[in-house]
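**Student:** below is the sequence, then the predicted model.
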Amino acid sequence: MTKSAAALYLIPTGLGNDDLINVLSPQVIEHVNKITHFIAENEKTARRFIKQVAPNKSQVKLNFKVLNKFTDPLDIPYFLEACLSGEPMGLMSEAGCPGVADPGAQIVKLAHQKNIQVIPLVGPSSILLAMMASGLNGQNFAFNGYLPIDKGEKKAAIKRLEKHSFEHQQAQVFIETPYRNNKFLDQLLSSLNPNTQLCIACNISTSEEFIKTLPVKEWSKQKVDLHKKPTIFIFQKEHFN
C-alpha cells in the first residue's frame, strides 16, 4: 500500500526531558515538520514537543484536537475531519508511543472505520524497552496496564497473575500512577512469592535510567525511591523457583 497524503501518523514522543534527537528517528522529525493538524492529550506539552523537534515550524499555524478524560465523546467522531479533507494528521501521546496505554487507540480505531491510512512511526516504548532489558520471557508476556486501586482487589489480582505467570511462563507487565509507585512496590513485595523475579524499569531512555531484575526477596533488602518517576514493573514466577 502506498502512503496517502491524508494519512494519520502515529508520532512517538520522548519518555523524559533529555535530548529528543537521541531517541527519535529522523522520520519522526520529518513528518512533524510537514503536519499542521495534531491530536494530543495536552496542547501545551504537545506544542513544547513540536518546538523541540521542529524549532523553525510556525506555531501559529498549528491546529489541535485535545483527547483526554475531559473530551466530550460526542466530539471524537469529528476529530479526523482534516484527514477526510485531504490533510495529514499527527496523533501524539504525552510520553512514548500513541495508542498503547494511551487514549489515542480510539482515534486509531476511528481511522480504520473511516478508511484512513494509519502510519506508525518508530520511537521509544517504555513497555517494550523495559521488557527487552528485563531478562524475563520476551516471547510470552502480557501488558496489564493498571491494577485495581482497592488494596484487597489489587492483592488478589497480583496473586492471580502470579499464578498465571507460573502456569504459562508468561511475564506480567504493569504500570502505576507515578505518585503511587512506592506503595505499589511495597504491595508487590508483600504479595509475591519471595523467589518470583521482579524487574523495575524507571526513567527509561533518560540520564536517570534505572533497570534491574531481582528475586522479590532481594528487592526487600533494597531501598528504591520511585515516587513520581515513570516506572514499568514486570514479574515472572519461573518453574525452577
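**Tutor:** Here it is on my side, so go on.

**Student:** going forward, measure contacts and count neighbours with C-alpha atoms only.
**Tutor:** Noted.

**Student:** and the helices in the protein?
**Tutor:** 26-34, 43-53, 81-84, 105-113, 126-134, 151-168, 181-191, 216-219 (DSSP state H).

**Student:** just put the ones you listed in TSV and tack on distance to residue 18 and mean neighbour count.
**Tutor:** Converted to TSV, the helices of the chain look like this (distance: least, C-alpha to C-alpha, whole Å; neighbours: other C-alpha atoms under 10 Å):
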stretch	distance to residue 18	mean neighbour count
helix 26-34	16	16
helix 43-53	11	16
helix 81-84	32	17
helix 105-113	26	16
helix 126-134	15	19
helix 151-168	33	16
helix 181-191	22	17
helix 216-219	28	18
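
**Student:** distance to residue 240 added to these, as CSV?
**Tutor:** Converted to CSV, these look like this (distance: least, C-alpha to C-alpha, whole Å):
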stretch, distance to residue 240
helix 26-34, 44
helix 43-53, 46
helix 81-84, 53
helix 105-113, 38
helix 126-134, 18
helix 151-168, 10
helix 181-191, 19
helix 216-219, 15
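
**Student:** what's the closest of those helices to residue 145?
**Tutor:** Closest approach to residue 145 among the helices of the chain is made by helix 126-134 (10.0 Å; C-alpha to C-alpha).

**Student:** put this beside the first:
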Amino acid sequence: MTETVSAPNQSALYVVATPIGNLGDMVPRAIETLQTVDVIAAEDTRHSARLLSHFGIQTPLLAYHDHSDGRQVQALVARLLSGESVALISDAGTPLVSDPGYRLVRRAREAGVRVVPVPGACALVAALSASGLPSDRFSFEGFLPPKSGQRQNRLQTLVAETRTLIFYEAPHRIEECLADMALAFGAEREAVLARELTKTFETIVGGSLQSLCEFVAADPNQRRGEMVLMVRGREADAGEGLDEDARRIMTILLAELSVKQASQLAAEITGVRKKLLYQWALEQQP
C-alpha cells in the first residue's frame, strides 16, 4: 500500500534540505513546507533568517542544534504531539548529514510522530556526482578529528577500504589533512577536492593526493570555503574484487577470446575495472 505524504499543515516533523550555496537550488516543496509549518527549528537562526527572508518566509524560527539539552528536544516533541508541525533545517544542505537533528528525529519517531523528508541539496552527493570516482559503493566519513594524531589513527582504520571515501573538511585544516592522507593511503592514491560547490568560485580538481597537496599549497584561494574531499578506495586484489558473476563471464569469454579482449568485453558487461579482470585472468593461467 502506498502511503500518502503529509501536507505541511499536518502535524509532523519535516526534515527540509536547503541550498548549499546557490539559492536557485531551493526546491518548491521546501519553500511551501517552510511557509506553512508552525515553527522552524534551525541550526543558526541568524543564518537561516537570511534564507527565509529571500523567499519571503515569515514562519517563526527557534534554535536547535546537537548541543541543545534534552529539554529542548522534549519541548519540540511536545509541540508535535499537541498537533503542531515543525520543520528542521541546518545551515546548508540536508539536515543530519554531519549536521544537527539526529536526537530530535529519533525522539520524534519513538513518540509516534511522523517524520517526513523534504529532499534537496546535499554536498556529498553533489561532489560525488561530479568527481569521476567510483560511485556505486562509497563510505561517507564526515569530518575527521581536528588533531593530527587522532586524524592519522582514524585514517589508518580506512586504509583497506575499497569503497570511495568521502570527507568534509574545514579550510584551515585542508593542507594538514591532505598530507596525513598521503601518508596513510600513499601519495599516488587518486583523490578529488570539491570546493565551494554551486557557488561563484566552485572548484573541482582531481589527481593524486600528492598533486592535490601541491595544488592547495600553491594557491591560498584553495584554502577557503566549504570543502568535500573524496579518495578512491584501495585497489582490490585480483579475485578479491570479482564476484561470482564476473568470474563466470570471464571464464566463458576466455574460452573464445584473448585475455585482453575478454577483459575489455567483461568490463563493459560487468562494470568491473578492466585492469582487475585482466589480472585475474592472468592468475588463472597455468
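**Tutor:** Yep, it's here. The model shown is predicted, which means the values in this text are computed figures rather than measured ones.

**Student:** TM-score them against each other, please.
**Tutor:** Put the two chains on top of each other and the TM-score (TM-score structural alignment, normalised by the length of the first structure) is 0.85; 229 aligned residues with a C-alpha RMSD of 2.1 Å.

**Student:** before we move on, back to that, which one, of the helices of the first structure, ends up nearest to residue 4 of the first structure?
**Tutor:** Closest among the helices of the first structure, using C-alpha to C-alpha: helix 81-84, at 9.8 Å.

**Student:** and residue 175 of the first structure, how far from residue 161 of the first structure?
**Tutor:** Computed as C-alpha to C-alpha, to the nearest Å, the residue 175 of the first structure to residue 161 of the first structure distance reads 14 Å.

**Student:** same check on residue 16 of the first structure?
**Tutor:** 30 Å.

**Student:** and what of residue 115 of the first structure?
**Tutor:** As judged by C-alpha to C-alpha, residue 115 of the first structure and residue 161 of the first structure stand 37 Å apart.

**Student:** picking up where we left off before, between the helices of the first structure, which one is closest to residue 208 of the first structure.
**Tutor:** Nearest to residue 208 of the first structure, of all those, is helix 126-134, at 14.0 Å by C-alpha to C-alpha.

**Student:** so what touches that closest one?
**Tutor:** 15, 96, 138, 143, 173, 199, 201, 204, 211-213, 232, 234 (C-alpha atoms under 8 Å, 6 or more residues apart in numbering).

**Student:** let's go with 7 Å and repeat that
**Tutor:** The contact list for helix 126-134 of the first structure, computed with C-alpha atoms under 7 Å, 6 or more residues apart in numbering, reads 96, 138, 199, 201, 204, 213, 232.

**Student:** residue 157 of the first structure: what's its closest spatial neighbour, skipping adjacent residues?
**Tutor:** With C-alpha to C-alpha, 6 or more residues apart in numbering as the criterion, residue 157 of the first structure has its nearest non-adjacent residue at 7.1 Å, and that residue is residue 147.

**Student:** map residue 50 of the second structure onto the first structure.
**Tutor:** Under the alignment (TM-score structural alignment), residue 50 of the second structure pairs with residue 48 in the first structure.

**Student:** do residue 18 of the second structure as well
**Tutor:** Residue 18 of the second structure maps onto residue 13 in the first structure, by TM-score structural alignment.

**Student:** how near is that match to residue 207 of the first structure?
**Tutor:** Relative to residue 207 of the first structure, residue 13 of the first structure is positioned 16 Å away (C-alpha to C-alpha).

**Student:** these two: which is more packed in?
**Tutor:** Higher neighbour count among residue 13 of the first structure and residue 207: residue 13, with 25 against 11, using other C-alpha atoms under 10 Å.

**Student:** which ones are touching the more buried one?
**Tutor:** Residue 13 of the first structure touches 92, 93, 95, 96, 97, counting by C-alpha under 7 Å, 6+ apart.

**Student:** how about a cut-off of 6 Å?
**Tutor:** Residues near residue 13 of the first structure by C-alpha atoms under 6 Å, 6 or more residues apart in numbering: 95, 96.

**Student:** do the same with the one 5 residues further on
**Tutor:** Applying C-alpha under 6 Å, 6+ apart, we find residue 18 of the first structure in contact with residue 206.

**Student:** ok, the corresponding residue of the second structure for the residue nearest to residue 157 of the first structure to residue 180 of the second structure distance?
**Tutor:** By TM-score structural alignment, residue 147 of the first structure lines up with residue 144 in the second structure. Residue 144 of the second structure sits 11 Å away from residue 180 of the second structure, going by C-alpha to C-alpha.

**Student:** over to residue 189 of the second structure?
**Tutor:** Going from residue 189 of the second structure to residue 180 of the second structure by C-alpha to C-alpha gives 12 Å.

**Student:** same check on residue 246 of the second structure?
**Tutor:** Relative to residue 180 of the second structure, residue 246 of the second structure is positioned 35 Å away (criterion: C-alpha to C-alpha).

**Student:** give me the neighbour count for residue 72 of the first structure.
**Tutor:** Residue 72 of the first structure - counted by other C-alpha under 10 Å - has 10 other residues nearby.

**Student:** buried ones in stretch 1-18 of the first structure?
**Tutor:** With burial defined by 16 or more other C-alpha atoms under 10 Å, the residues of stretch 1-18 of the first structure counted as buried are 6, 7, 8, 9, 10, 11, 12, 13, 14, 15, 16.

**Student:** now that stretch, how far from the chain's geometric center?
**Tutor:** Stretch 1-18 of the first structure sits 14 Å away from the centroid of its parent chain (C-alpha atoms, centre = their mean, to the nearest Å).

**Student:** how far does it stretch from start to finish?
**Tutor:** Start-to-end span of stretch 1-18 of the first structure (C-alpha to C-alpha) is 35 Å.

**Student:** now do stretch 87-94 of the first structure
**Tutor:** 23 Å.

**Student:** that stretch corresponds to what range in the second structure?
**Tutor:** Per the alignment by TM-score structural alignment, stretch 87-94 of the first structure matches residues 84-91 in the second structure.

**Student:** one more: stretch 108-118 of the first structure?
**Tutor:** So in the second structure, the equivalent range for stretch 108-118 of the first structure is 105-115, judged by TM-score structural alignment.

**Student:** tell me how far the matching stretch lies from the chain's centre.
**Tutor:** Distance of stretch 105-115 of the second structure from its chain centroid, counting by C-alpha atoms, centre = their mean, is 24 Å.

**Student:** ok, residue 72 of the first structure to residue 79 of the first structure distance?
**Tutor:** Here residue 72 of the first structure is placed at a distance of 11 Å from residue 79 of the first structure (C-alpha to C-alpha).
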